[in-house]
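# A predicted structure for the sequence below; I have some questions about it.
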Amino acid sequence: MAAPHETRNCPVCREPWLVLADPTGLPDRWAELAAAAARFDGAAAVRRPPDPAAAPRPGEHPENEQDEHDAFFGVARSTDLSAAAFLLGGAHTHHLVAVHQERSGCGDPRDPGAPAAGWQCLVERATGAEPAVACPAGTTGTSEDGGDPVDCPRPHEHWRVGHQLFFVLIQGVVTGLRCFAGAAAGDTAGAVRALRLASDMCRHSAVAMTFAGGLSPADYEREVRPSMLPPAVRPGFSGFQTRDHALLVRTLRAVRPALGALGFDHPAVVELDGALQQVYAAHRWVCSRFDGARIPSLLMEVGGPQSAQRSGVAVVDELTERRLALVRAAGPRPDRH
């Protein structure tokens, strides 16, 4: 039986709207997250209709690229700014991924359950379950250890569902960072617990990024890439338009003083550094898979002659250094991982 959210038609992308939390309403206190997780019934949530949502209207506010990005990936935003809305969006997302995998056979054949593990990890961490079996420190999120994901025969669907999964796991990273910042003064254990949730969600975000890249380069070039060009979308369509990732970057900047107070060499901060590296390594892998080592990104293509000469991979490498600087002490230092 289809879940209720799968029957809501999207007039823009002609696919069901997936209702996710507005990232500005994500939890900022661990007690709020834990209480919501303790009450949450994941099996019932899959059958529960989404909360009232604001559907994106591309072009209504020309300066708002984030609405266009949400619409392209079939995402509406819940008007309920609560931890429960965040969990409901996560349950619906992972249900869609499971249905997509079942009918398409997509993902890494060595670990077909990897896309679902992020959700299990989040719930385990939030409810204090021990051991957190779905939160392995060794989750890599790249294919550098041998073997690539199976090329999905439904490229548009796969690109959409993979990104939806990435968005909700990035929300998990933001939630961990916000709970870290919201930990009471002197509650080092609480701060560390929240940081470890952020690191876990980073690692699983890397898995989601790699999963999203599981379509053939030929299908990407022939079908997916043209759909991200005018007239379908505005010139320079980019991941920079993602409202969840934009909030992640702002949150990393905001928590930097607290990270420094805990200590940039504290094991939990070092772990976060390594987990962020995995996210951007996965981004680099996907970019390279689709010829990003040679050609510019869609955004760089419209940035002028100088920008158009820069490869997508080169831009990812530059962004990686900028983001990692937010969780590291000032000044150069060798890579620790």
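That came through, no problem.
# Please make it C-alpha for all contacts and neighbour counts, starting now.
Fine.
# Tell me where this structure has strands.
18-20, 53-54, 75-78 (DSSP state E).
# Please name whichever of those strands is nearest to D200.
strand 18-20 (20.0 Å; Cα to Cα).
# Next up, a structure to set beside the first:
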Amino acid sequence: MAFRLAKASADAAAIVGQTMAKYTIYLPPPQAIEAVGMGETSRVAAAALDVLLAHAPEGDLEVLAEQLAPLAVPILERWQAQAAEPDTPGSLSDREAEYDAYFHVHRVSAPDPLEAYCEAVIVAYYRMIRESLKGTSLQPMEIGHLCASIEDILHQFSGRRRPKSWNATPQLAAPPAEAGAPDGALGRWVLGHHAFFVLVQALLMAHRWLSEALANRDVPRAREALAISTQLWWATAASFRFTGDFSNDDYNNIVRPTMAPPFVQDGFSGLFFEEHARLIRTLKSIRPALRALPPKLARSHRLYLWALATAYESHAFVCERFVDQGASLNAAHKRKLASATQTIRGQYKGRALESAGSPSRSKRR
């Protein structure tokens, strides 16, 4: 076993630099993106939607990749021409900065955070589609939901009125998953996280809009914010599945060793993604309002809770598949015995639902 782990670490060391260097994403800091208003528009989003809507959806990922290429490639070329050193805002802790660095997230203090964010959405979408073409076990409906939700983000900021049929979920088939090159799992891990990151930044904005609507007792705006958040939570659930869509052996022999010394400090965890912490804080701040919603929002709230719970279940599913009843890297570092799956289902999911005003959770207190 010791030999196997040593070899795994050597394999990881050989590929981690070249794999990570291929995939960089430029994201605005969370405090900037969180301040974006519901009615703000983006030139980048509008141009992207013009291209996408000019083509009929054919249910073909190769065609979709071809449509996205003219949008994404110029952004990628500009990123590559920029300085290699990330512009990390001082608000990040050392562990948060390390988490960003591991996933090659460069924080940009752009004059217009929304434009920078929409560029990141386009790149993450394009890369995710190209990665899907290498093979995935996700069902066509799951891929379709993920794609539709990402395009919905662009639609939100395009300045166009959303059609009533926009929530229909397309079915997009991808080649079946197959064993690939050693760096394939690490590439999927990184690109899947990039898709997750742009979704979480969208969730940050949507929850800020929800908070403002509830404070102003604006029921129509609150219903819209709940609907947007619900769609994003479902997409987040699919992104977890996509991110972990490779073999158990590849995770334990290739991916997991890169999240331990000498690559990063002990105790590496997704808890160090700053947007996640901000999202949980926002949920806690609006908990009283969510527990006292008017009856008109009861159905919207129920659908929201369903999607939120599913996102956590999807995360737990991936952990269960890779480490079974084993502890997370962070828990193992702290010498805690609870498994990663138990922690997500029994602790994090419960806290999130309680913060989101789940009636059943409120009654238990």
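In hand now; what should we look at? Quantities reported herein were computed from a predicted structural model and do not represent experimental measurements.
# circling back: tell me which of the strands of structure 1 approaches R47 of structure 1 most closely.
The closest of the strands of structure 1 to R47 of structure 1 is strand 18-20. By Cα to Cα, the value is 13.5 Å.
# What range does that closest one cover in structure 2?
Residues 25-27 of structure 2 are matched to strand 18-20 of structure 1 when aligned by TM-score structural alignment.
# mean distance, the matching stretch to its aligned residues in structure 1?
Once the two are superposed, stretch 25-27 of structure 2 sits an average of 1.2 Å from its aligned residues in structure 1 (mean Cα distance after the TM-score superposition for structure 1).
# Can you tell me what H266 of structure 1 aligns to in structure 2?
Under TM-score structural alignment, H266 of structure 1 pairs with A298 in structure 2.
# Let me know how buried that match is, in neighbour terms.
14 (other Cα atoms under 10 Å).
# Distance-wise, check it relative to L226 of structure 2.
For A298 of structure 2, the distance to L226 of structure 2 equals 11 Å [Cα to Cα, to the nearest Å].
# contact partners of stretch 253-268 of structure 2?
5, 8-9, 11-13, 16, 98-99, 102, 182-183, 185-186, 189, 329-334 (Cα atoms under 8 Å, 6 or more residues apart in numbering).
# Buried ones among these?
Among the contacts of stretch 253-268 of structure 2, those classed as buried by 16 or more other Cα atoms under 10 Å are 8-9, 11-13, 16, 98-99, 102, 183, 185-186, 189, 329-332.
# Out of these, which sit inside helices?
With DSSP state H as the criterion, helices contain 8-9, 11-13, 16, 98-99, 102, 183, 185-186, 189, 329-332 from among these.
# Superpose on structure 2 and give me the mean offset of stretch 274-287 of structure 1.
Aligned to structure 2 and superposed, stretch 274-287 of structure 1 gives a mean residue distance of 0.6 Å (mean Cα distance after the TM-score superposition for structure 1).
# Just tell me what D250 of structure 2 corresponds to in structure 1.
For D250 of structure 2, the aligned residue in structure 1 is D219 (criterion: TM-score structural alignment).
# mind listing the helices for the stretch 201-337 of structure 1?
With DSSP state H, counting those that start in this stretch as the criterion, the stretch 201-337 of structure 1 has helices at 217-219, 225-227, 243-262, 267-289, 298-301, 305-308, 312-325.
# just the angle between the fourth one and helix 243-262, please?
Relative orientation of helix 267-289 of structure 1 versus helix 243-262 (axes from the mean of the first three to the mean of the last three Cα atoms, to 10 degrees): 150 degrees.
# what's in contact with helix 267-289 of structure 1?
Here helix 267-289 of structure 1 has contacts from 140-143, 192, 195-196, 198-200, 202-203, 205-207, 209-210, 213, 217, 259, 263-264, 293, 312-313, 316-317, 320, 324, 327-328, 337, using Cα under 8 Å, 6+ apart.
# same deal with the first one?
Around helix 217-219 of structure 1, the neighbours that count as contacts under Cα under 8 Å, 6+ apart are P155, R289, F290.
# My guess is L337 of structure 2 contacts L329. True?
No: with contact defined as Cα atoms under 8 Å, L337 of structure 2 does not count as touching L329 (11.4 Å).
# Report the contact partners of the aligned residue in structure 1 for A101 of structure 2.
Structural alignment (TM-score structural alignment) places A101 of structure 2 against A71 in structure 1. Neighbouring residues of A71 of structure 1 by Cα under 8 Å, 6+ apart: V12, C13, A55, P56, R57, P58.
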